[in-house]
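A.B. asks: Please find the sequence and the predicted model below.
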Amino acid sequence: MAMRRTEEGAGKGRGQHAGRRRLTARDWADAALAAMAERGLAAVAVEPLAARLGTTKGSFYWHFTNREALIEAALERWEEICTEEIITAVEAEPDPERRLRTLLRQATTSAADDPLEVSLLATAAHPQVAAVLGRVTERRIGYVAQLFEELGFPGPEARTRGLLAYSSYLGHTQLAHAVPQALPPAAESDAYLESVMDTLLRR
């Protein structure tokens, strides 16, 4: 996830102090997510993030009591952006099969370009990360299972297929970052993902 450049940081870089907007808790959370994507959870430290945002530690303590509170806010932001907003977007498609295919294609393609998910999985032992991964995993698998149910699969089978679909997504994501040459080339990626869905939908 690319961190947007804040007006405060831009103003400081030009030596302009008047009219700068005050950084929000969301700005800090987004900056923390960007740092996690680049260098893992250990990169979430107040002073480097303040420098990145072009502000001081005082801004941090205006919004958060400590580093753990910032990590919690960043993880909740990730949950919102990478799960809830995606589900809301695909819900605009009335056909459950097209919804399912669009979801798998878009989520897989996005995760392959964004190291954040892999970074979080690598720190799954951290209590705060473990908690959000548990919620997100259950939400994602549950939603995909719901789509399979809408397509006529019985509840237990829909759950199994939802788990298989999510396992495929995670496996593809891990390979994309660790061993990308194992995956089909970009020109064949869409066809490959469609074949995965064809297999998952086979009755």
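C.D. replies: That came in fine, so what should we check first?
A.B. asks: Every contact and neighbour count from this point should use C-alpha atoms.
C.D. replies: Will do.
A.B. asks: Assign a three-state SS to the residue most central in space within the chain, would you?
C.D. replies: In the chain, the residue lying closest to the centroid (C-alpha atoms, centre = their mean) is residue 82, at 3.8 Å. At residue 82 the chain is in helix, as set by DSSP: H, G, I helix; E, B strand; the rest coil.
A.B. asks: just residue 16 next, same as before
C.D. replies: coil.
A.B. asks: And it, how close does it get to residue 31?
C.D. replies: 22 Å (C-alpha to C-alpha, to the nearest Å).
A.B. asks: more neighbours, the two?
C.D. replies: Set side by side, residue 16 and residue 31 show more neighbours around residue 31, with 23 against 12, by other C-alpha atoms under 10 Å.
A.B. asks: ok, that one touching residue 50?
C.D. replies: No: judged on C-alpha atoms under 8 Å, residue 31 makes no contact with residue 50 at a distance of 9.1 Å.
A.B. asks: just checking, what packs against whichever strand or helix holds residue 121?
C.D. replies: Using DSSP states H and E, residue 121 sits in helix 116-122. Judged by 3 or more C-alpha pairs under 8 Å, 6 or more residues apart in numbering; DSSP states H and E, helix 116-122 is in contact with helix 25-39, helix 155-178.
A.B. asks: elements contacting the next helix or strand after the longest one?
C.D. replies: Note on helix 155-178: by DSSP H and E, the next helix or strand toward the C-terminus is helix 186-201. The contact analysis (3+ C-alpha pairs under 8 Å, 6+ apart) places helix 186-201 against helix 96-113, helix 155-178.
A.B. asks: so helix 186-201 versus helix 96-113, what angle?
C.D. replies: 140 degrees (axes from the mean of the first three to the mean of the last three C-alpha atoms, to 10 degrees).
A.B. asks: Give the buried residues for the strand or helix carrying residue 52.
C.D. replies: Element membership for residue 52, per DSSP H and E: helix 46-53. By 16 or more other C-alpha atoms under 10 Å, the buried positions in helix 46-53 come out as 46, 49-50, 52-53.
A.B. asks: try it against this one:
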Amino acid sequence: MKEKLLTKEDLAEDHKKAVRGNTKTTREDWLAEAQRVLIEEGVDRVKVDRLANKLNVTRGGFYWFFKNRQDLLDILLANWKDSKNDPLTHTLKGKNKTPLDPLVRFIFTTIRERSYSPALDSAMRDWARTSNKTRRAVDLVDNRRISVLAKVYQGLGYEEEEAFIRARIQYFHQVGYYAMGVHESHEQRLHYLPIYFKQLTGFDLPKEALQGFMEE
């Protein structure tokens, strides 16, 4: 069903009503709610009327910030794809005291799930099953992360091809962990962490790194 087109007068009136308490809804409010629905319910449920209802505002306020639903979806995808917004890429490019530091940060970032959202990654992969544009974006992000990981492994002394394969193994392991819906307690993950680190990287996890993580 096509969305009803609104006149300028409708938009102006709805914009006045697009208020929650004393705070007007912002572009970021719409994007945040759209992302939440994308993660929890899938892209097909990201609809203007549903978002407006969840934000407790009229749908007219939406059109002050976005041309249409597709514009909103394009922005969600572009934000996720942008390297500036990718915590996994950032964590691999930080300042290092030792060559192992990027891998330690990478693993800890995925375990903490603070700046990095595996749920958002999974939602994008689900969306990519029905959208070629999203599929290309997912491929771009995956290849970028693997490329940066491979450079880290080269810095550890691995030849280019082996560094690339190790990067793929580590990344595919992480993606697969969430894709399979593995349920482990935080304590279990920390218990297995040194073993995973050794098997994935070929190096022992520095004890001070694990201790620092546990104390946070």
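C.D. replies: Structure received. Bear in mind that the values here come from a model prediction, so they are computed numbers and not experimental data.
A.B. asks: that older thread, so which bit of the second structure is the following helix or strand past the helix holding residue 52 of the first structure matched to?
C.D. replies: Counting by DSSP H and E, the element after helix 46-53 of the first structure in chain order, helix or strand, is helix 57-63. The alignment of helix 57-63 of the first structure onto the second structure (TM-score structural alignment) spans residues 59-65.
A.B. asks: which of the residues in that stretch are buried?
C.D. replies: 59-63.
A.B. asks: Highest mean neighbour count across the helices and strands packed on helix 116-122 of the first structure, which stretch is it?
C.D. replies: Among these, the stretch with the highest mean neighbour count (mean count of other C-alpha atoms under 10 Å) is helix 25-39, at a mean of 21.
A.B. asks: average offset between the lengthiest helix in the second structure and the first structure?
C.D. replies: Counting residues, the longest helix found in the second structure (DSSP state H) is helix 132-155. When the first structure is overlaid, helix 132-155 of the second structure sits 1.3 Å from its aligned residues on average, using mean C-alpha distance after the TM-score superposition for the first structure.
A.B. asks: I would like the range of the first structure that aligns with that helix, please.
C.D. replies: Taking TM-score structural alignment, helix 132-155 of the second structure hits residues 127-150 over in the first structure.
A.B. asks: hmm, who's touching that stretch?
C.D. replies: 71-72, 75-76, 79, 83, 96-97, 99-100, 120-121, 123-124, 155, 158-163, 165-166 (C-alpha atoms under 8 Å, 6 or more residues apart in numbering).
A.B. asks: So what does residue 93 of the second structure match up with in the first structure?
C.D. replies: Checking TM-score structural alignment: residue 93 of the second structure goes with residue 91.
A.B. asks: How about the contacts made by the closest residue to that match other than its chain neighbours?
C.D. replies: Nearest residue to residue 91 of the first structure, sequence neighbours excluded (C-alpha to C-alpha, 6 or more residues apart in numbering): residue 99, at 7.1 Å. For residue 99 of the first structure, the contacting residues are 90-91, 93, 147, by C-alpha under 8 Å, 6+ apart.
A.B. asks: Which residue in the second structure aligns with residue 99 of the first structure?
C.D. replies: So residue 99 of the first structure corresponds to residue 102, using TM-score structural alignment.
A.B. asks: For that match, give its distance to residue 201 of the second structure.
C.D. replies: Counting by C-alpha to C-alpha, the gap from residue 102 of the second structure to residue 201 of the second structure is 11 Å.
A.B. asks: Equivalent analysis for residue 178 of the second structure, please.
C.D. replies: 20 Å.
A.B. asks: buried set for stretch 120-133 of the first structure?
C.D. replies: So for stretch 120-133 of the first structure, counting by 16+ other C-alpha under 10 Å, buried means 120, 124, 129, 132-133.
A.B. asks: Turn these into JSON lines, columns for distance to residue 10 of the first structure.
C.D. replies: Listed next are those as JSON lines, based on distance: C-alpha to C-alpha, whole Å:
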{"residue": "120", "distance to residue 10 of the first structure": "29"}
{"residue": "124", "distance to residue 10 of the first structure": "35"}
{"residue": "129", "distance to residue 10 of the first structure": "32"}
{"residue": "132", "distance to residue 10 of the first structure": "33"}
{"residue": "133", "distance to residue 10 of the first structure": "34"}
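A.B. asks: and of the residues you listed, the nearest to residue 180 of the first structure?
C.D. replies: residue 120 (18.9 Å; C-alpha to C-alpha).
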